[in-house]
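Participant: Starting from these lines, generate the structure:
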Amino acid sequence: MIQAIAFYLFAFLVIASAVLVIMSRNPVHSVLWLILAFFNAAGLMVLLGAEFIAMLLVVVYVGAVAVLFLFVVMMLDIDFAELRAGFIKNFPLGLAIAAILLAELVLGIGALSAGSLELGAATGENAPNLAESNIANVGQLLYSKYIFVFEAAGLILLVAMIGAIVLTHRELKTTRGHQNITKQVRRNPKDATQLKQPTVGKGVEL
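Facilitator: Down below sits the predicted model:
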């Protein structure tokens, strides 16, 4: 009974949060509603016994993607009127894409109901060990059968991180606005700005 109540509560909050993500006029509010939707989706995953996916939703999507997007939206000077104008301009295109996706979904469900699709049968090769938790089963499979794929994904992420750092900290071609930290640390206090008791309108001497 408690699981049923929790399921309907989480499901209602996920749907309501998703609707508010789309309907909110302020992008910051949309991101906050999106974070709430992720948290409730993680609750649904816990009810299903997939705590590993729930952890990924919280750590990756909420802790990284959503928060990063929230800080970017809050730090940038975004013209909300321009965003609304762009939304209205691209609304027919969005409706067309939504109609195509809906048609594909209906076609797929119809083909599956008619028996035209043959789904793969479970062989039981990767059946989970019921005595272990979901995280333990995923870890055993990930670090045994798919270890090379996992290492390749980590290498790709490492290369992407290095590339982002190199592009961010590339040397500027001009010295305008570029700080020389070593020169600033080694400067002599006597060479700093000195007040020479200027007269009115004379300013200071550097």
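Participant: For the rest of this, base every contact and every neighbour count on C-alpha atoms.
Facilitator: Fine.
Participant: What's the separation between the most centrally placed residue in the chain and residue 149?
Facilitator: The residue lying closest to the centre of the chain (CA atoms, centre = their mean) is residue 65, at 1.8 Å. Using CA to CA, to the nearest Å, residue 65 is found at 23 Å from residue 149.
Participant: Also residue 198?
Facilitator: Counting by CA to CA, the separation of residue 198 from residue 149 is 71 Å.
Participant: just residue 47 next, same as before
Facilitator: Separation of residue 47 from residue 149 (CA to CA): 29 Å.
Participant: can you check residue 6 too?
Facilitator: 36 Å.
Participant: Kindly report the same for residue 139.
Facilitator: Remark: distance between residue 139 and residue 149 (CA to CA) = 13 Å.
Participant: and the lengthiest helix in the chain, how far from the chain's centre?
Facilitator: Using DSSP state H, we find that the single longest helix of the chain is helix 91-114. A distance of 26 Å separates the centroid of the chain from that of helix 91-114, by CA atoms, centre = their mean, to the nearest Å.
Participant: I have a second one here; can you model it like the first so I can compare?
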Amino acid sequence: MIQTIAFYLFAGLMILSGVLTIMARNPVHSVLWLILAFFNAAGLMVLVGAEFLAMLLVVVYVGAVAVLFLFVVMMLDIDFASMRAGFMKNFPLGIAIALVLLAELVLGIGAYRAGALALGTPDGSAAPIVGVSNIQSLGALLYGPYIFLFEMAGVILLVAMVGAIVLTHREQKSVRGHQNIQKQVRRNPDEAVVMKQPTIGKGIEL
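Facilitator: Got it, this is the predicted structure:
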């Protein structure tokens, strides 16, 4: 009984937060609603016994991706009026794409129920280990038969991170008003401006 109540609670909150993510006028509020949707999705994953996916949703999506979106949205100077104008301009195209995707989904479900599509069946090589948790089974699978692919994925992500750092790195330019201590020490006193007490109408002496 408690699982059913928790399921409807998490599912309802996730759908509501997803709708508010799209409908919110403020992008910061949209990101906050998206974080709430991720938390409720993690609760659903815990209910079905996929605690590893729940941990990924919280750690990766909430702790990294959503927080990154939040910082980017808050730091950028966004013209909300132009964004809303662009949204209304592209609204018919978005509706058309949504209808096409809905038609494909309905056709796919109908073809599967009619027997035209045959999904693959597991061969037992990735069966969970008896007596251990899902995380231990997934770890044994990743660091066992798929260790080479797992390491290659890590290398690709490392190369992507280094490439992003190289592309975004810029040489620091001298900022207006920045003091150069060495230049000030090496200055020639004869070329400096000497402040005098000028009389009225005679100006200053260089």
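Participant: Mean distance between the longest helix of the first structure and the second structure after superposition?
Facilitator: Following the fit onto the second structure, the mean deviation recorded for helix 91-114 of the first structure is 0.5 Å by mean CA distance after the TM-score superposition for the first structure.
Participant: Can you give me the buried ones in that helix?
Facilitator: For helix 91-114 of the first structure, burial by neighbour count (16 or more other CA atoms under 10 Å) applies to no residue.
Participant: Identify the residues contacting it?
Facilitator: residue 117 (CA atoms under 8 Å, 6 or more residues apart in numbering).
Participant: Following the chain past that helix, name the next helix or strand.
Facilitator: Following helix 91-114 of the first structure in sequence order, the next helix or strand is helix 134-142 (DSSP states H and E).
Participant: how far apart are that following helix and its match in the second structure?
Facilitator: Counting by mean CA distance after the TM-score superposition for the first structure, helix 134-142 of the first structure comes out at 0.6 Å.
Participant: same thing with stretch 155-168 of the first structure?
Facilitator: With mean CA distance after the TM-score superposition for the first structure, stretch 155-168 of the first structure departs from the second structure by a mean of 1.0 Å once superposed.
Participant: list the buried ones in that stretch?
Facilitator: So stretch 155-168 of the first structure, judged by 16+ other CA under 10 Å, has zero buried residues.
Participant: Over in the second structure, find the residue span it aligns onto.
Facilitator: Counting by TM-score structural alignment, stretch 155-168 of the first structure lines up with residues 155-168 of the second structure.
Participant: how far does that stretch sit from the chain's center?
Facilitator: Taking the mean of its C-alpha atoms, stretch 155-168 of the second structure sits 16 Å from the chain's own mean (CA atoms, centre = their mean).
Participant: try stretch 75-85 of the second structure
Facilitator: Remark: stretch 75-85 of the second structure is offset 19 Å from the chain centroid, using CA atoms, centre = their mean.
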